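Asker: Sequence isn't available, so here's the structure alone:
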């Protein structure tokens, strides 16, 4: 059984009524991965705007393994202390990680955020020295597009992220940097300039799926 653990912020946890890219990934793997697999993690809920808390189970399609380690407003800073226990308890084999926007927006500069990436990787490996990770760079949002200073921080962090993952990569515990979706459009792939709508969910799932297929031969290219 191959166990995938989605790790992320609001783009990953999703909101009440959404499918989430986690669901899109699960559907893709069901169609293309030849072997048993599941999604694991200590959480299952969606964010509920009515309660301003992760209290909703109202998935657009609830019939899939909804486990994850994602949180609205949480970043590398928040997940680094949680990932060791989550990997150990969930026996996660592959982490699908999309973090960084919240860190840069509210908590840490690019260099500090990269330090938290290192802490996250070290903690995950304490739980499983052979854990694999696929990491998505920060997908620029509307703030990055309209605030030049913030946009520069996102670019600087994504460059640091690539270097950090290359530095920490090990044959027995590979760290794979996914590519940003080339066609991702804030106007058509998000509902508010940050959070993915249905087409955005597909493109985020595709970024992870295509990286794993190209680097590891896992599954097939994402077909949508």
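Answerer: Alright, I've got the coordinates. Fair warning: this is a prediction, and the values are worked out from it, not measured in the lab.
Asker: all contacts plus neighbour counts: C-alpha atoms, from now on.
Answerer: Will do.
Asker: which residues of the protein fall in helices?
Answerer: In the chain, the segments counted as helices under DSSP state H are 10-13, 21-32, 76-79, 83-90, 101-102, 110-127, 142-146, 148-168, 198-216.
Asker: closest to residue 54 out of these?
Answerer: helix 10-13 (8.4 Å; C-alpha to C-alpha).
Asker: So which bits of that closest one are buried?
Answerer: 10-13 (16 or more other C-alpha atoms under 10 Å).
Asker: For it, enumerate the helices and strands it packs against.
Answerer: Judged by 3 or more C-alpha pairs under 8 Å, 6 or more residues apart in numbering; DSSP states H and E, the packing partners of helix 10-13 are strand 46-48, strand 69-70.
Asker: Out of those strands, which is the most enclosed?
Answerer: strand 69-70 (a mean of 28; mean count of other C-alpha atoms under 10 Å).
Asker: other SSEs contacting the strand ranked longest in the chain?
Answerer: Longest strand of the chain, by residue count under DSSP state E: strand 2-8. Contact analysis of strand 2-8 by 3+ C-alpha pairs under 8 Å, 6+ apart lists strand 37-39, strand 69-70, strand 94-98 as its packing neighbours.
Asker: Could you look over those and pick the most buried one?
Answerer: strand 69-70 (a mean of 28).
Asker: Return the list of helices and strands in contact with it.
Answerer: strand 2-8, helix 10-13.
Asker: Put this next to the previous one:
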């Protein structure tokens, strides 16, 4: 248990160093190269926190975390054991997910997710699992490192499930497309369809009887029923 806590604390420190280096040098995060920077002390530290972002009396984002640190000088935020839910315009759950560590540059709208990442898009019937992902809020692109493995499962309207796994993952929200750079493998699971049972001729004949058509009738104000006679030409 102590080894797990120590590993998690070390990874959390590395995440903070990476993002601070990225923001202070005004560069995009490269998973292969890093620079050193002095980490400032957090302005606020929250434990077991739950936030809800509300716009026009409608919840847009819910976020909960075991620990959350807020830095004002570089407008950064770090979280441990983060869970989030995004809502659509009608208030229905659109996307929900979780990760062990989260680092966010709110000014640049860059969000870095690390370890045990799980994302479920209910709107697009897609599930993503990975260990390292980056979300660019301005370009609306979700991607991973060149050698990071990502798995995505997409279900079609007919129930067919397509599972794909590979490295160098990239997904665009604009056209709902995604791609892998290499090491791709996948599986296709077709939905089972049941053929409707055919009714036997005997059942069909027994259930349908020839009935003579009835002529429509009218009732006058005195309660007397008068037959409605149709013209011979059908008009």
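Answerer: Perfect, I can see it now. In this text, all values refer to a predicted model and were calculated from it rather than measured experimentally.
Asker: Now the TM-score, please.
Answerer: The pair, once superposed, lands on a TM-score of 0.27 when counted by TM-score structural alignment, normalised by the length of structure 1; 110 aligned residues with a C-alpha RMSD of 6.2 Å.
Asker: Residue 47 of structure 1: which of the helices of structure 1 is closest?
Answerer: helix 10-13 (6.7 Å).
Asker: so how far is residue 102 of structure 1 from residue 151 of structure 1?
Answerer: 13 Å (C-alpha to C-alpha, to the nearest Å).
Asker: Can you classify the nearest residue to residue 177 of structure 2 once chain neighbours are set aside by secondary structure?
Answerer: Using C-alpha to C-alpha, 6 or more residues apart in numbering and skipping the chain neighbours, the partner closest in space to residue 177 of structure 2 is residue 171 (5.7 Å). Of the three states, residue 171 of structure 2 takes strand under DSSP: H, G, I helix; E, B strand; the rest coil.
Asker: My read is that residue 171 of structure 2 contacts residue 178, right?
Answerer: Yes - using C-alpha atoms under 8 Å, residue 171 of structure 2 is in contact with residue 178, at 4.0 Å.
Asker: Have a look at these two and say which one is more surrounded.
Answerer: residue 171 (17 against 14; other C-alpha atoms under 10 Å).
Asker: picking that back up, how about the helices and strands packed on strand 69-70 of structure 1, which one is nearest residue 167 of structure 1?
Answerer: Between residue 167 of structure 1 and those, the shortest separation by C-alpha to C-alpha is 21.1 Å, and it involves strand 2-8.
Asker: by how many degrees do that closest one and helix 83-90 diverge?
Answerer: 150 degrees (axes from the mean of the first three to the mean of the last three C-alpha atoms, to 10 degrees).
Asker: before we move on, the earlier item: which among the helices and strands packed on helix 10-13 of structure 1 is found nearest to residue 31 of structure 1?
Answerer: Closest among the helices and strands packed on helix 10-13 of structure 1, once you apply C-alpha to C-alpha, is strand 69-70, at 23.8 Å.
Asker: Adding distance to residue 27 of structure 1 as columns, could you present the helices and strands packed on strand 2-8 of structure 1 in JSON lines?
Answerer: Conversion of the helices and strands packed on strand 2-8 of structure 1 to JSON lines gives the following (distance: least, C-alpha to C-alpha, whole Å):
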{"stretch": "strand 37-39", "distance to residue 27 of structure 1": "11"}
{"stretch": "strand 69-70", "distance to residue 27 of structure 1": "19"}
{"stretch": "strand 94-98", "distance to residue 27 of structure 1": "15"}
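Asker: so which of these gets nearest residue 6 of structure 1?
Answerer: Using C-alpha to C-alpha, the helices and strands packed on strand 2-8 of structure 1 put strand 94-98 closest to residue 6 of structure 1, at 4.7 Å.
Asker: Just name whatever secondary elements the closest one is in contact with.
Answerer: Using 3+ C-alpha pairs under 8 Å, 6+ apart, strand 94-98 of structure 1 sits against strand 2-8, strand 132-136.
Asker: where along structure 2 do the strands fall?
Answerer: Going by DSSP E, structure 2 shows strands at 44-55, 58-71, 76-87, 93-105, 110-121, 126-136, 141-143, 149-155, 161-167, 170-172, 177-179, 182-189, 217-219, 225-227.
Asker: Distance to residue 13 of structure 2 added to those strands, as TSV?
Answerer: As requested, the strands of structure 2 are exported to TSV (distance: least, C-alpha to C-alpha, whole Å):
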stretch	distance to residue 13 of structure 2
strand 44-55	15
strand 58-71	12
strand 76-87	10
strand 93-105	10
strand 110-121	12
strand 126-136	16
strand 141-143	22
strand 149-155	23
strand 161-167	25
strand 170-172	26
strand 177-179	31
strand 182-189	30
strand 217-219	87
strand 225-227	91
